[in-house]
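In: predicted model, plus sequence, below.
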Amino acid sequence: MSRPHDPSINRRQILTLTAMTLAVPTWAQTGYPSKPITMLVPFPAGGTTDILGRLVGRHLATRLGGTVVVENKPGAGGAVGSALVAKAAGDGHALLMGTIGTHAINQYLYKKLAYDPFKDFSPISLVAMVPNVLVVNASSPIKTVKDLIAAAKAEPGKLSYASAGNGTSIHLCGALFEQMAQVSMAHVPYRGSAPAITDLLGGQTTCMFDNLPSAMPHIRSGALRAVAVTTVRRSAALPDVPTIAEAGVAGYDASSWFGIWAPASTSASLVSRLNEEIRQILAQPDVRQTLKEQGAEAAPDSPSQFAAFIQAEAAKWAKVVKTANVQLD
């Protein structure tokens, strides 16, 4: 038997739906974005930071129904571009795709930094973790971490490790290895990963603690041998390659990471909403697959979790920089 129609039910449903719509404002209702959003990448085009900035920016534009312009402003280890965002208006139209360098290392490297990584920014979310990988020339007799330690202890200061430049995360991964393995090797800085790898391939240096995305093509081609990854867990991209910790240096853990920040004056509600959008983006299968192809892993978290993570990383790398006595003008 059918139930008699009650017009009051429809009225209640309509009122309930209307109340729900008003309680949860959409981006259009808030008037954001009111102009193109700038996703500032403080490094040259083509690198991992740039790739991630463009990936997130493209999807963010779709979700917001607006325009996201990726702008590269390299210089001083990411400090030049980061300072621009630090001084921007906190209206959500200037975002920074920053790194471990811009927010956990630079303040200990440079005598004068044009921004405060803690006071001048509102952390939105960690985006991705990228393992570094200890690589050697394929013809090298070094096949394990223990081989490298033994060779370095046999001839202190003779073995060398290349890096993308003084104070880069690649350099400091090597410095941390020296400190924890209690060995001494010569650091050879280059202007970027590409020339450093070129000399490693040519046999001019012993090893390198490179970002996985830039080293992976040479590992796949067989030109470089992956000895170990620098993270606490093995990389899904190199499941058969051990971590440095399990291969002989207990407690070793280092990786490159990337995240998004807004200026410090950005409202908590806007930071929270942007965090939710980024979390949704990083949950998409196609985005996760793109990250995997880069040797990266999606790592979204809350603004408070991201802030705590940055503080912990900064404390860790401050000790490494001080012990290695690295300082830049």
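Out: That came in fine, so what should we check first?

In: going forward, measure contacts and count neighbours with C-alpha atoms only.
Out: Noted.

In: show me the contacts for the nearest residue to Pro44 once chain neighbours are set aside.
Out: If the residues on either side of it in the chain are set aside, Pro44 comes closest to Pro74, at 5.5 Å by Cα to Cα, 6 or more residues apart in numbering. Applying Cα atoms under 8 Å, 6 or more residues apart in numbering, we find Pro74 in contact with Val41, Pro42, Phe43, Pro44, Val80, Gly81.

In: check it against this one:
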Amino acid sequence: MIHSIIRVLAGAVAVCCATVVAAQDYPSRPVRMIVPFAAGGPTDVIARIVAQKLTEGFGHQVVVDNRAGAGGNIGMGLAATSQPDGHTMIVVSSSFVVNPGLYKSIPYDPYKSFAPVSNMAASPNVFTVHPSIAAKSMKELLTLVAADPKKFSVATPGVGTTPDLSAQLLKLTTKLDFITVPFGGAGPAVGAVVGNQVQIGCTALPPTTPHIKAGRLRAIAVTSPKRSGAIADVPTLAEVGFKGQEADTLQGLLLPAGASKAIIGKLHGQVVKMMAQPDVK
């Protein structure tokens, strides 16, 4: 009996030591960071900042791998089936928890397929129009849409993203039959409105702000509870008569399920350290 207990304890110590060594050596090669959306959107922007900082902190390259499609399901499915050794990670948005309620089947289990590492960012969504549209407020825009709903479309980053849900909720509330056009990420959606291929956009604020400030887009309303400091002259949806429609686009970092607690802890520590840096804040 005593010898059996000693063998069990020895095995446990060996496993613990191996885990510690693995964490100390992590990462041992370049790391792939999957982004389940196209380049240029908020998730991609956050991922590239994080990838650069982790590269500096770890001394190994962290490479962003954009795998867009199906509202993020393609990239999330790929990450879910990757080896849980910490050398594949994924930056997800709010669609990670929304998609199970929107799709009949998805290639991952939000409860079992991943190990959470860290929350990273949150930003409101913003309704915008191309400058050629003769509307400077939500009231004026809805009046134009009501006159000819089939003439107007709203670009979103994809089905199930929070901007898409914001657009759908506005459509439901106003009972206006405008068309929503889901793209493979915020980058293509913003580009479609800037290029006047689609008249209206609903996207996360970060990738949209430069175009608003440059006059390539006109902001109509934000989905935050309070006005955003980035575009302080733009009212909230609540201010223009649509209360209870606040929404954020969130970003978080996950590893495939089965990743060791030591690696998760080391990675989380790097993210916390990075988020405290002035150039990231």
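Out: Right, received. Where do you want to start? Just so it is clear, the model here is predicted, and its values are computed rather than measured.

In: sorry, back to before: what's the match for the residue nearest to Pro44 of the first structure in the second structure?
Out: For Pro74 of the first structure, the aligned position in the second structure is occupied by Ala68, per TM-score structural alignment.

In: looks to me like Leu40 of the first structure is in a helix.
Out: No. Using DSSP: H, G, I helix; E, B strand; the rest coil, the assignment for Leu40 of the first structure is strand, not a helix.

In: quick one on the thing from earlier: quick check: the farthest pair among the contacts of Pro74 of the first structure?
Out: The largest distance within those, taken as Cα to Cα, falls between Pro44 and Val80 and amounts to 11.8 Å.

In: counting neighbours, go ahead and name the busier of the two.
Out: Taking other Cα atoms under 10 Å, Pro44 of the first structure and Val80 do not tie; Val80 has more neighbours (18 against 15).

In: residues near Gln168 of the second structure, how many?
Out: Using other Cα under 10 Å, Gln168 of the second structure is surrounded by 19 other residues.

In: just His103 of the first structure next, same as before
Out: The burial metric for His103 of the first structure, expressed as a neighbour count using other Cα under 10 Å, is 24.

In: contacts only, for it.
Out: With contact set as Cα under 8 Å, 6+ apart, His103 of the first structure has these partners: Pro117, Phe118, Ile310, Ala314.

In: which of those sits closest to Val271 of the first structure?
Out: Distance to Val271 of the first structure across the contacts of His103 of the first structure (Cα to Cα) is lowest for Phe118, with 15.3 Å.

In: so what corresponds to the closest one in the second structure?
Out: With TM-score structural alignment as the criterion, the equivalent of Phe118 of the first structure in the second structure is Tyr111.

In: Three-state assignment for that match, please.
Out: Assigned by three-state DSSP, the conformation of Tyr111 of the second structure is coil.

In: let me see the ranges of the helices in the stretch 51-200 of the second structure.
Out: Per DSSP state H, counting those that start in this stretch, the stretch 51-200 of the second structure has helices spanning 73-80, 95-98, 138-147, 162-174, 186-194. These are given in chain order.

In: so the residue nearest to the spatial centre of the first structure, which of the three states?
Out: Nearest residue to the geometric centre of the first structure (Cα atoms, centre = their mean): Phe258, 1.9 Å. Put simply, Phe258 of the first structure is strand when judged by three-state DSSP.

In: excluding chain neighbours, what is closest to it?
Out: Nearest in space to Phe258 of the first structure, with sequence neighbours left out and distances taken as Cα to Cα, 6+ apart, is Thr99 at 4.4 Å.

In: buried ones in the host helix or strand of Ala23 of the second structure?
Out: Mapping Ala23 of the second structure onto the secondary structure by DSSP states H and E places it in helix 2-25. Residues of helix 2-25 of the second structure classed as buried under the neighbour-count rule (16 or more other Cα atoms under 10 Å) are Thr19, Val20, Ala22, Ala23.

In: can you check stretch 101-108 of the second structure too?
Out: Of the residues in stretch 101-108 of the second structure, those buried under the neighbour-count criterion (16+ other Cα under 10 Å) are Ile106, Pro107, Tyr108.

In: pull the distance from that stretch to the chain's centre.
Out: The offset between the C-alpha centroid of stretch 101-108 of the second structure and the centroid of the whole chain comes to 17 Å, using Cα atoms, centre = their mean, to the nearest Å.

In: what does that stretch contact?
Out: Counting by Cα under 8 Å, 6+ apart, the neighbours of stretch 101-108 of the second structure from elsewhere in the structure are Asn73, Ile74, Met76, Gly77, Ala80, Asn99, Pro100, Gly160.

In: try stretch 148-160 of the first structure
Out: Here stretch 148-160 of the first structure has contacts from Ile142, Ala181, Val183, Ser184, Met185, Ala186, His187, Val188, Thr205, Thr206, Cys207, using Cα under 8 Å, 6+ apart.

In: what residues are up against the fourth one?
Out: Spelled out, that is Ser184 of the first structure. Taking Cα under 8 Å, 6+ apart, we find Ser184 of the first structure in contact with Ala152, Lys153, Pro156, Gly157, Glu178.

In: in the second structure, what residue corresponds to the last one?
Out: In this case it means Glu178 of the first structure. Mapped onto the second structure by TM-score structural alignment, Glu178 of the first structure lines up with Lys171.

In: hmm, Thr180 and that match touching each other?
Out: No. Assessed by Cα atoms under 8 Å, Lys171 of the second structure is found out of contact with Thr180, at 9.2 Å.

In: average offset of the longest strand seen in the first structure relative to the second structure?
Out: Residue-count comparison of every strand in the first structure, with assignments taken from DSSP state E, identifies strand 121-137 as the longest. Aligned to the second structure and superposed, strand 121-137 of the first structure gives a mean residue distance of 1.6 Å (mean Cα distance after the TM-score superposition for the first structure).

In: which other helices and strands contact that strand?
Out: If you count contacts as 3 or more Cα pairs under 8 Å, 6 or more residues apart in numbering; DSSP states H and E, strand 121-137 of the first structure packs onto helix 193-201, strand 207-211, helix 212-221, strand 224-229, strand 255-263, helix 268-282, strand 297-298, helix 303-324.
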